[in-house]
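Asker: Need a 3D model of the sequence below.
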Amino acid sequence: MQGEHHNLSWEPYHVLGGDRASRWLIVCDHARNRVPDWVNGGDLGIAAEDMQRHIAFDIGAAGVAKRLAELLGAPAILSNFSRLVIDPNRGEDDPTLVMQLYDGTLIAGNRGISQASINERLERCYRPYHEAVTDLAARHDDTVIVSVHSFTPRFRGRPMRPWHCGLLYGGDTRLSLPLVQLLEQVPGLVVGANKPYSGHLIGDTIYRHAIVPGRQNTLIEVRNDLIESDAGQAEWAERFAKLLPKALAAAES
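Answerer: Down below sits the predicted model:
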């Protein structure tokens, strides 16, 4: 799949509502499936349909993040590069930082990638993104970080996942546990506590910007078939915009 060509205007992230005053900060690590033109000519050597799958970005997550930020009066930061270029939600020394095989798809443009190429992606994508998150988070002494992701209903060859949404949390459960309890009160909603994955990874976005500095946080995962449409994105953003302040009040009571 060919990437968009913006030689001089390449930006590794977008900040929306940077002047909004709320202590909430919404981050979306896997907002886009874009391959910059300076990465293999904008082509990772996989089929166009694979670039539309969950392996390339978190389907629907950007729309939820944008709407949630608006409703909370908060800034949002969204990545502007595919997770297959480099994954900002991994530590720099994580072996899955640049994926060569993902859910049955060989990422030809990443096969045998050189350290020099990884370093270029770190310098032009990964590090500027994290520097911007650092700056946004530092605007308040009591910033609360919400990371918005989505997950596929099913990996190839594996069973269907039963959850509609999940919350991921590591050592800091202050916000996540009351939010889980509130979500579990929604009729018909199947909620995963540290599902479909468990906790956080050392060096990931929440670890770097929330766990280490001691900021309250949660990582939201919504099943991507529920947020493919604008209506689904709005529904879930509104749900979290209603429940997050209640969870924060419970965490701080």
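
Asker: Could you use CA atoms for every contact and neighbour count after this?
Answerer: OK.

Asker: Run a quick neighbour tally on the closest residue to residue 174 other than its chain neighbours.
Answerer: With CA to CA, 6 or more residues apart in numbering as the criterion, residue 174 has its nearest non-adjacent residue at 5.4 Å, and that residue is residue 251. Residues near residue 251, counting by other CA atoms under 10 Å, number 16.

Asker: Could you do residue 157 as well?
Answerer: For residue 157, the count of nearby residues is 8 (other CA under 10 Å).

Asker: so which strand or helix has it?
Answerer: For residue 157, there is no host helix or strand (DSSP states H and E).

Asker: ranges for the strands of this protein?
Answerer: For the chain, the strands defined by DSSP state E cover 13-16, 24-28, 76-79, 101-102, 105-106, 144-151, 165-168, 191-193, 217-223.

Asker: can you redo those as TSV with mean neighbour count?
Answerer: Listed next are the strands of the chain as TSV, based on neighbours: other CA atoms under 10 Å:
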stretch	mean neighbour count
strand 13-16	18
strand 24-28	27
strand 76-79	27
strand 101-102	14
strand 105-106	14
strand 144-151	25
strand 165-168	25
strand 191-193	21
strand 217-223	25
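
Asker: would you turn the ones you listed into JSON lines with distance to residue 60?
Answerer: Output for the strands of the chain, formatted as JSON lines (distance: least, CA to CA, whole Å):
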{"stretch": "strand 13-16", "distance to residue 60": "16"}
{"stretch": "strand 24-28", "distance to residue 60": "10"}
{"stretch": "strand 76-79", "distance to residue 60": "12"}
{"stretch": "strand 101-102", "distance to residue 60": "19"}
{"stretch": "strand 105-106", "distance to residue 60": "21"}
{"stretch": "strand 144-151", "distance to residue 60": "7"}
{"stretch": "strand 165-168", "distance to residue 60": "13"}
{"stretch": "strand 191-193", "distance to residue 60": "18"}
{"stretch": "strand 217-223", "distance to residue 60": "9"}
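
Asker: Just give the closest residue to residue 161, not the sequence neighbours.
Answerer: Once flanking residues are discounted, residue 161 sits nearest to residue 153: 5.4 Å by CA to CA, 6+ apart.

Asker: The structure of the following sequence is requested for comparison with the preceding one:
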Amino acid sequence: MTEIRGHEVSGEEAGVEPPFRLIGEGLPGRWTITCDHASNNVPSFINGGTLGLPRLEMERHIAYDIGAEGVARHLSELLGAPAVLSTFSRLVIDPNRGEDDPTLIMQLYDGTVIPGNRHLDAAERERRMARLYRPYHDALEALASRRHDSVILAVHSFTPRLRGREPRPWHVGILFGHDDRLARPLIARLRAEGDLCVGENEPYAGYLEGDSIDRHALRKGRPNALIEIRHDLIDTPEAQRRWAERLAPILSAALADAGV
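Answerer: Here you go, the predicted model:
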């Protein structure tokens, strides 16, 4: 289990690239903020730091959630609560998937073949699990366990349009599984803003067995919500701060409404 101390912790051991970054871990708030897809980095032990994709592909949404890290960092500050951020691309291994999920390590995503994953064997899969996936989840659980009444907030972003698909109209979506205690008042608060197209379990389904929310919230009985923001709305530092400043009071009010 990762020990949490100081203002910002990387989880880094000597000579090893960090699989996660913790910010604001000393902050007292109930929220535990997660950003599973914060980075498009490929660690150096993966084919020398490449999956065989050109830079422009690694800058697409297939590699990480554009803008989500900045929003999560600002929310940590504004809500007075800690956050855990991944430091490896979802294409290397996706921390928001269960260990047995066939999409844990993608070989094809939104029309792009991932060369570095095409001939993945069991040993390489286990190496990525041991060095990246499991340490990230250990850190997340340690952070969430610091309080008995932790509330999990997962911050993600989504592409305005998948290849060959219709444009997505939502500005923001709230995803949830069988526990909607926080999600329902949060959706209501967002819709009450009047200028937002708010998705309910859109643009994705709200539950995948073994995903981060299932693992750290649903199975533990922790109130939770996963927020998806369309990434063209948060693709600059200024926009990320604006969205965090808008969301923070809405999140606080929704938590009060939920009474959990």
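
Asker: TM-score of the superposed pair?
Answerer: The TM-score (TM-score structural alignment, normalised by the length of structure 1) is 0.96; 248 aligned residues with a CA RMSD of 1.1 Å.

Asker: thinking again about what came up before, check contacts around the residue nearest to residue 174 of structure 1.
Answerer: 174, 175, 178 (CA atoms under 8 Å, 6 or more residues apart in numbering).

Asker: about what we covered before: now for the residue nearest to residue 161 of structure 1: what does it line up with in structure 2?
Answerer: Here residue 153 of structure 1 is matched to residue 160 in structure 2, going by TM-score structural alignment.

Asker: what number of residues lie near its match?
Answerer: Using other CA under 10 Å, residue 160 of structure 2 is surrounded by 19 other residues.

Asker: Residue 110 of structure 2 too?
Answerer: Neighbour count of residue 110 of structure 2, defined by other CA under 10 Å: 10.

Asker: how about it, what's its match in structure 1?
Answerer: Aligning on TM-score structural alignment places residue 110 of structure 2 opposite residue 103 in structure 1.

Asker: thought its match was touching residue 53?
Answerer: No. Look at residue 103 of structure 1 against residue 53 with CA atoms under 8 Å: they stay out of range, at 9.9 Å.

Asker: For the aligned partner of residue 51 of structure 2 in structure 1, give its distance to residue 78 of structure 1.
Answerer: Mapped onto structure 1 by TM-score structural alignment, residue 51 of structure 2 lines up with residue 44. Separation of residue 44 of structure 1 from residue 78 of structure 1 (CA to CA, to the nearest Å): 21 Å.

Asker: Please apply the same query to residue 213 of structure 1.
Answerer: Applying CA to CA to residue 213 of structure 1 and residue 78 of structure 1 gives a distance of 21 Å.

Asker: what sits against the match of residue 51 of structure 2?
Answerer: 1, 35, 85, 107, 108, 109, 110.

Asker: Show only the entries of the contacts of residue 251 of structure 1 found in helices.
Answerer: Judged by DSSP state H, the contacts of residue 251 of structure 1 include residue 178 as members of helices.

Asker: Looking at structure 2, which of the contacts of residue 251 of structure 1 hold up?
Answerer: Compared against structure 2 with both residues aligned by TM-score structural alignment, their matches' CA atoms under 8 Å, the contacts of residue 251 of structure 1 retain 174, 175, 178.

Asker: corresponding residue for the first one in structure 2?
Answerer: When the two structures are superposed using TM-score structural alignment, residue 174 of structure 1 falls opposite residue 181 in structure 2.

Asker: List the residues that contact that match.
Answerer: Counting by CA under 8 Å, 6+ apart, residue 181 of structure 2 makes contact with 223, 224, 258, 260.

Asker: do you know how far the corresponding residue of structure 1 for the third one is from residue 212 of structure 1?
Answerer: Looking back up the chat, that one is residue 258 of structure 2. With TM-score structural alignment defining the correspondence, residue 258 of structure 2 maps onto residue 251 in structure 1. Distance from residue 251 of structure 1 to residue 212 of structure 1, counting by CA to CA: 19 Å.

Asker: Same question for residue 145 of structure 1.
Answerer: Separation of residue 145 of structure 1 from residue 212 of structure 1 (CA to CA): 12 Å.

Asker: Quick check: longest helix in structure 1 by residues?
Answerer: Longest helix in structure 1, counting residues (DSSP H): helix 230-251.

Asker: Quick check: it compared with structure 2, mean distance?
Answerer: By mean CA distance after the TM-score superposition for structure 1, the fitted helix 230-251 of structure 1 averages 0.9 Å away from its aligned residues in structure 2.

Asker: and that helix with strand 144-151, angle?
Answerer: If you take axes from the mean of the first three to the mean of the last three CA atoms, to 10 degrees, helix 230-251 of structure 1 sits at 140 degrees to strand 144-151.

Asker: Give me the angle between helix 230-251 of structure 1 and strand 217-223.
Answerer: Angle, helix 230-251 of structure 1 to strand 217-223, by the same axes, to 10 degrees: 150 degrees.

Asker: Tell me which residue of structure 1 matches up with residue 89 of structure 2.
Answerer: With TM-score structural alignment as the criterion, residue 89 of structure 2 lines up with residue 82 in structure 1.

Asker: Quick check: chain neighbours aside, which residue is closest to that match?
Answerer: Ranked by CA to CA, 6+ apart and with sequence neighbours excluded, the top spatial neighbour of residue 82 of structure 1 is residue 33, at 4.2 Å.
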